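Undergrad: what follows is a predicted structure for the sequence shown.
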Amino acid sequence: MADYPQTEPLFARTWRFPSEGYPSRSSMDDMLDALLPGIEALPGYRGVTVLVEHGTGAVLATVFWDSEEHLRAAMARETNAARGTLVLTGGDASESATHDVLINRPAPPVFDRDLGRVGR
């Protein structure tokens, strides 16, 4: 394994939102434009990854925080954002979990990507 510098702790909360179908790009843009800025402005925010599950269209979001304290303090704001996401995905429930981040080797940045499916 390559040598990487020692880093500060990183914490994450992962959300999963079932969807009635594969979301459109415009609905994803609406969700991100309406909900993400409020989370990005919170103390300790370190990034987010949003995925769309092939086959089901479920939306998965992982929000990264610099401390467990900031992660816990953001819970109410993230829960409000989750409710908004349910409206956009047509789901009726979400699941969430908190994590200690063991390894985060960033993938190349991806911004404003068209939604697509493998093998389409």
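TA: Okay, I see it. All values reported here derive from a predicted model rather than from experimental measurement.
Undergrad: when you work out contacts or count neighbours from here on, use the C-alpha atoms and nothing else.
TA: Noted.
Undergrad: and Arg16, which of the three is it?
TA: State at Arg16, reduced to three classes by DSSP: H, G, I helix; E, B strand; the rest coil: strand.
Undergrad: and it, how far is that from Leu36?
TA: As judged by Cα to Cα, to the nearest Å, Arg16 and Leu36 stand 15 Å apart.
Undergrad: more neighbours, these two?
TA: Arg16 (22 against 14; other Cα atoms under 10 Å).
Undergrad: ok, which stretches of the chain are strands?
TA: Ranges of strands within the chain are 11-17, 45-52, 59-65, 95-100, based on DSSP state E.
Undergrad: second structure follows, compare the two:
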Amino acid sequence: MTGQPDLPSSTWSCTDGTARVVSSEPGTVRVQLAGEIDLTNSDDLGRWLAEWHVATLQIDLRQVRFLAVCGARRLAVLRTELDAGSRRLQVIPPDDVVIRRVLDALGPFELVESEAGAPG
């Protein structure tokens, strides 16, 4: 036994979507989501994301082509759970105006624009 906490798998996938850890620094994990986040996968994805016990969880949505309201709602629930534990959820939004509107409707989310060095 190493005394280190068990870490979740660095990838998650389903028929229509994937998630993978693209960077991990002390206290921060950035997860890139791709594909579709909808009724068929949002709860499972939310459970996987909730397993990351870090001070800041960054969710990169730039590769998401469809975000259903239930998917954004699951991210909002995750944000509330993290806030309750004095942790942060940051969202890197896509250029897609429809997805941004869904996020705005269910936010507020801490939006972090794409930065130099952020995988895209």
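TA: Now that the structure is in, tell me what you want to look at. Everything numeric here is computed off the predicted structure, so don't read it as measured data.
Undergrad: got a TM-score for the two of them?
TA: Put the two chains on top of each other and the TM-score (TM-score structural alignment, normalised by the length of structure 1) is 0.35; 65 aligned residues with a Cα RMSD of 3.8 Å.
Undergrad: distance to Asp29 of structure 1 for the strands of structure 1 - can I get that in TSV?
TA: Formatted as TSV, the strands of structure 1 follow (distance: least, Cα to Cα, whole Å):
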stretch	distance to Asp29 of structure 1
strand 11-17	16
strand 45-52	11
strand 59-65	13
strand 95-100	21
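Undergrad: between those strands, which gets nearest to Gly84 of structure 1?
TA: strand 11-17 (10.7 Å; Cα to Cα).
Undergrad: and whichever strand in structure 2 runs longest, what other elements does it pack with?
TA: Longest strand of structure 2, by residue count under DSSP E: strand 56-67. In terms of contacts (3 or more Cα pairs under 8 Å, 6 or more residues apart in numbering; DSSP states H and E), strand 56-67 of structure 2 is packed against strand 28-37, strand 88-92, helix 97-106.
Undergrad: and the angle for it with strand 28-37?
TA: For strand 56-67 of structure 2 against strand 28-37, the angle between stretch directions is 10 degrees (axes from the mean of the first three to the mean of the last three Cα atoms, to 10 degrees).
Undergrad: list the buried residues in whichever helix or strand comes after strand 56-67 of structure 2.
TA: Going down the chain from strand 56-67 of structure 2, the next helix or strand is helix 69-84, by DSSP states H and E. Within helix 69-84 of structure 2, the residues that qualify as buried by neighbour count (16 or more other Cα atoms under 10 Å) are Val69, Cys70, Gly71, Ala72, Arg73, Arg74, Leu75, Ala76, Leu78, Arg79, Leu82.
Undergrad: who's in contact with Leu36 of structure 1?
TA: Neighbouring residues of Leu36 of structure 1 by Cα atoms under 8 Å, 6 or more residues apart in numbering: Ala81.
Undergrad: fine by me, thanks again.
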